[in-house]
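Student: Just a sequence and a predicted model for now, questions to come.
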Amino acid sequence: MFSIEHEFDSTVVTLVDDGAAPLQEDVIINAFSECFTIEQFDPRTETVQRITLSPEMVRDLAAALDLPEGVYQLPAHSAPR
């Protein structure tokens, strides 16, 4: 299950683990014009862990999900709009 919300300066996607137990904490993805952040609460440390990706890194990740094993470099002009 997931939700999508449009904020003033970003789009927020929340992924909810509704699969079989043990369940993972929600993942929150913030899409800003200059970067994407991925956040998840860590119950062991009681802190939110955050990863920041550039738009190019997100583009590469999306492409990698559909490619076989290997090393790739996408052309700079194929960035999503």
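Tutor: Perfect, thanks for sending it. Not measured: the values here are computed from a predicted model.

Student: can we go C-alpha only for contacts and neighbour counts from here?
Tutor: Will do.

Student: Quick check: which element contains the residue of the chain most remote from its centre?
Tutor: In the chain, counting by Cα atoms, centre = their mean, A21 sits farthest out from the average C-alpha position, at 22.4 Å. For A21, there is no helix or strand it lies in under DSSP states H and E.

Student: let's bring in a second one:
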Amino acid sequence: MFTIEHEFDATTITLIDEGDEGMPLQGDVVIRGFEECVTVEQVDPITGSVMQITLSMAQITDLSAALNLPEGAYRIERRAPAEPGQD
């Protein structure tokens, strides 16, 4: 199960582990998408503190591509944005 909320400066997706039969539940994962980055948070069950990682938009692009590729090393060529008025 998951929820999606659109906030002022971010879109928040919460992944809720409903579990598979016989498997222990994991804590909710909260993903916040901002204009310049994406954060992923989960509460550490041992310490009770929130653990957070921050991914750049380039890392998110790489992650998205990696989900559908076989094992290996890859580099995505990124093109500089076109100057206004140029095609």
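Tutor: Perfect, I can see it now. All values derive from a computational prediction rather than experimental measurement.

Student: What separation is there between the residue farthest from the centre of structure 1 and F32 of structure 1?
Tutor: With distances taken as Cα to Cα, to the nearest Å, A21 of structure 1 is found 32 Å from F32 of structure 1.

Student: same check, this time on L65 of structure 1
Tutor: Going from L65 of structure 1 to F32 of structure 1 by Cα to Cα gives 22 Å.

Student: Please identify which of those two sits among more neighbours.
Tutor: F32 (16 against 8; other Cα atoms under 10 Å).

Student: Now do the contacts for that one.
Tutor: D9, S10, T11 (Cα atoms under 8 Å, 6 or more residues apart in numbering).

Student: Could you pull out the strands in structure 2 for me?
Tutor: 2-6, 11-15, 29-33, 37-43, 50-56 (DSSP state E).

Student: Just say which of those strands is most tucked in.
Tutor: Greatest average neighbour count among the strands of structure 2 goes to strand 29-33 (a mean of 19), per mean count of other Cα atoms under 10 Å.
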